[in-house]
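Participant: Below: sequence and its predicted model.
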Amino acid sequence: MTIRSLLFVPGDRPERFPKAAASGADALILDLEDSVAPENKPAARAAIVEWLNGERPVRSFVRINPLDSEHVRADLAAVIGARPDGLVLPKSQGAASVWQLIEIAGRDCPPILPIASETPSAVFGLGSYGEAADRLAGLTWGAEDLPAAIGAATARNPDGSYTQPYEMVRALTLFGAHAAGVAAIETVYPNIADTAGLEAYVARGRRDGFTGMMAIHPSQVAIINAGFSPSEAEIAHARAVIATFAANPGAGALKLDGKMIDRPHLKQAQALLERAGVAAG
């Protein structure tokens, strides 16, 4: 089943790990990067390893520090042996960054989720991830580091929507993920208190083709999971589309409930049921 929600948790706050795991998130992202001060990184590594070596009630990814940082080798030396379910790679530049991480981590490197838009040069590598698709857990983006990197005032309009340059980056990440055949993960919604805004943001992400989303607070998880889960009506319609084509082998276009359906509709129906983890009949 597709990962709908990935919840960030600071690695140096182990008292939050159980609450995060109980939030209903499909996966945790135990963070060693931005949310952890340099002096706290050793303690964060130790806390994460202890968690990974425990019962681990939910899939647990680790966000390491960037490949060009002084911390990344210590991160990997600490966590790889504890076998995290994935690594989140910040400041990724493209497939070359994925291969570089695998070389450093060694043969036990788990699937990698690159954050693929945090530097100007990274934008030009978004089409390269297909070269490393079998080593990826998905592809995601961020709207905070990139404007800071180019001296932009903000990535957002007054109403909270993205300005045109960052809408472009979002779209390129979406298509880069699908071109590579991996999960397209929407970036975080930073306003924790704005549940209506989050619901709209999730609905927009799913509408556009994202399959899941990162969260920064446990209260966001239920909304994200609901928004990225097909409804019973959607599942029923997908099954009907598949059944209609199964009953008419060789047909290119058919009518269902008074509307025309064709092969792209069949592909969409099959993908929806696969994401939902349910059978066609």
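Facilitator: All right, it came through fine.

Participant: C-alpha from now on. contacts and neighbour counts both.
Facilitator: Noted.

Participant: Leu272 - how many residues pack around it?
Facilitator: 19 (other CA atoms under 10 Å).

Participant: need the strands for the stretch 51-200 of the chain, in chain order.
Facilitator: 59-63, 86-89, 112-114, 139-140, 184-186 (DSSP state E, counting those that start in this stretch).

Participant: looking at those, which is closest to Thr2?
Facilitator: Among these, strand 184-186 comes nearest to Thr2, with 10.2 Å by CA to CA.

Participant: Name the residues that touch that closest one?
Facilitator: 138-141, 173-174, 177-178, 205, 209-214 (CA atoms under 8 Å, 6 or more residues apart in numbering).

Participant: Pull the residues that contact stretch 234-245.
Facilitator: Contacts of stretch 234-245 (CA under 8 Å, 6+ apart): 251, 254, 256, 261, 265-266, 268-270, 272-273, 280-281.

Participant: What helix or strand is Pro264 located in?
Facilitator: Assigned by DSSP states H and E, Pro264 belongs to helix 263-276.

Participant: can you pull the buried residues of that helix?
Facilitator: Neighbour counts over helix 263-276 (16 or more other CA atoms under 10 Å) mark 266, 269-270, 272-273, 275-276 as buried.

Participant: Then stretch 111-123?
Facilitator: For stretch 111-123, by 16+ other CA under 10 Å, it's 111-119, 122-123.

Participant: which residues in this structure form helices?
Facilitator: Applying DSSP state H to the chain gives helices spanning 17-21, 41-52, 72-79, 95-105, 120-123, 145-150, 164-180, 195-208, 221-227, 232-246, 263-276.

Participant: Centre of the chain to the edge, which residue is at the far end?
Facilitator: Asn248 (37.1 Å; CA atoms, centre = their mean).

Participant: what's the spacing between that residue and Leu254?
Facilitator: Distance of Asn248 to Leu254, given as CA to CA, to the nearest Å: 8 Å.

Participant: Equivalent analysis for Asp194, please.
Facilitator: Distance from Asp194 to Leu254, by CA to CA: 43 Å.

Participant: here's the one I want to compare it with:
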Amino acid sequence: MSRRFTMGPALLFCPGDRPDRFQKAADRADAVILDLEDAVGADSKDAARAAVVAAALDPRRTIVRVQARGAAGFRDDLEAVAASPFRTVMLAKAESPDEVDAVAEAVQGVRVVALIETARGVLAAEAIADHSAVVGLMWGAEDLVASMGGTSSRTDAGEYRDVARHARSRVLLAASAFGKTAIDAIRTDIADLDGAHAEALDAAASGFGAKAAIHPSHVEPYRRAFAPTAEQVDEAQRILAAAEVTPGVFSFEGRMVDEPILRHARSVVARSQAAE
């Protein structure tokens, strides 16, 4: 049975050791990701776990990112989640279905967003997406390139390098093939709001269901990108209305419409309704 992540489209990371920011982050985004991994220093891990357990946030709009299975505090992170009201876990550096098993065994009823950010993870994306506890796959560019000994996921012009684009596509295809939601990577350039919007537009048009942010200023551009324009919604509705009158392949305003075009139109209408 298909299980999908439905908290998007704008997800906002928040350090787990900054409980003073939890509610602010939740209020500004569609969902907040309480981070027990990279955003928290080693000396603050215990405090972050305690803050997550005590957090009074809506579980339907809260995700907890735990460390990779190989990290020293992985089990402690899972124990904290199990003691909290939250049941959506983002598993950092996911590389195999066995790692998802470990999360599912520790946290009853968990919904896992597998974060694919290593070469091994990319190669195992399909097997991970097929796991019954997984509801979404996200990819991470910087950790991926670092795991291969690289120094940057982007060129000097700001475009993703080929290997990053390959990983992005692989994660999107794997998630889609198994009925899960694909989540696009963060954008590290906080000040470039136009770039954030353009990247989110591409993510939405490509089939991603959400995009993650590390700064609240990216939430609005993301939401705007994932919400179809009034013109797009109007055209989609007119195409679907025409299909009810003329079944099968037909001509609409000078172009051919068949089932793939109808699916695009249904997707536009669905995204518009989700944004309301």
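Facilitator: Perfect, thanks for sending it. Note that the coordinates shown come from a computational prediction; the quantities given were computed from them, not determined experimentally.

Participant: And the TM-score, once the two are fitted together?
Facilitator: With the length set by TM-score structural alignment, normalised by the length of structure 2, the two chains reach a TM-score of 0.91; 269 aligned residues with a CA RMSD of 1.8 Å.

Participant: Chain neighbours aside, what residue packs nearest to the residue mapped onto Ile261 of structure 2 from structure 1?
Facilitator: Using TM-score structural alignment as the criterion, Ile261 of structure 2 maps onto His265 of structure 1. In space, and not counting its chain neighbours, His265 of structure 1 is closest to Val241: 7.4 Å by CA to CA, 6 or more residues apart in numbering.

Participant: what do we get in structure 2 for the residue farthest from the centre of structure 1?
Facilitator: Using TM-score structural alignment, Asn248 of structure 1 pairs with Thr246 in structure 2.

Participant: and that match, what does it touch?
Facilitator: Counting by CA under 8 Å, 6+ apart, Thr246 of structure 2 has no contacts.

Participant: Ser231 of structure 1 pairs with which position in structure 2?
Facilitator: In structure 2, Ser231 of structure 1 lands on Thr229 (TM-score structural alignment).

Participant: His218 of structure 2 reaches Asp189, doesn't it?
Facilitator: No - contact criterion CA atoms under 8 Å: His218 of structure 2 and Asp189 do not qualify, at 9.9 Å.

Participant: out of those two, which sits in the busier spot?
Facilitator: Per other CA under 10 Å, whichever of His218 of structure 2 and Asp189 has more neighbours is His218, with 28 against 13.

Participant: of Asp194 and Leu254 of structure 1, who's got more company?
Facilitator: Leu254 (15 against 11).

Participant: Does the more buried one touch His265 like I think?
Facilitator: No - counting by CA under 8 Å, Leu254 of structure 1 stays clear of His265, with 10.3 Å between them.

Participant: For the contacts of strand 184-186 of structure 1, work out which two are farthest apart.
Facilitator: His178 and Met214 (17.6 Å).

Participant: More neighbours: those two, which one.
Facilitator: A side-by-side neighbour count of His178 of structure 1 and Met214, using other CA under 10 Å, places Met214 first with 25 against 19.

Participant: show me what contacts the more buried one?
Facilitator: 5-8, 185-188.

Participant: What lines up with it in structure 2?
Facilitator: Counting by TM-score structural alignment, Met214 of structure 1 corresponds to Ala212 in structure 2.

Participant: Of the contacts of stretch 234-245 of structure 1, which is the nearest to Glu103 of structure 1?
Facilitator: Proximity of the contacts of stretch 234-245 of structure 1 to Glu103 of structure 1 (CA to CA) peaks at Leu272, which lies at 35.2 Å.

Participant: Trace Ile48 of structure 1 over to structure 2, please.
Facilitator: Here Ile48 of structure 1 is matched to Val52 in structure 2, going by TM-score structural alignment.

Participant: Hmm, Gly16 and its match touching each other?
Facilitator: Yes - counting by CA under 8 Å, Gly16 is a contact partner of Val52 of structure 2 at 6.6 Å.

Participant: Pick out whichever of these two has more residues nearby.
Facilitator: Taking neighbours as other CA under 10 Å, Val52 of structure 2 and Gly16 compare with Gly16 leading, 30 against 27.

Participant: That one and Gly140 of structure 2: what is the separation?
Facilitator: 19 Å.

Participant: got it, and Glu126 of structure 2?
Facilitator: Distance, Glu126 of structure 2 to Gly140 of structure 2, by CA to CA: 16 Å.

Participant: coming back round to it: please convert the buried residues of helix 263-276 of structure 1 to CSV, extending it with distance to Pro90 of structure 1.
Facilitator: Output for these, formatted as CSV (distance: CA to CA, whole Å):
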residue, distance to Pro90 of structure 1
Leu266, 36
Ala269, 33
Gln270, 32
Leu272, 29
Leu273, 31
Arg275, 26
Ala276, 29
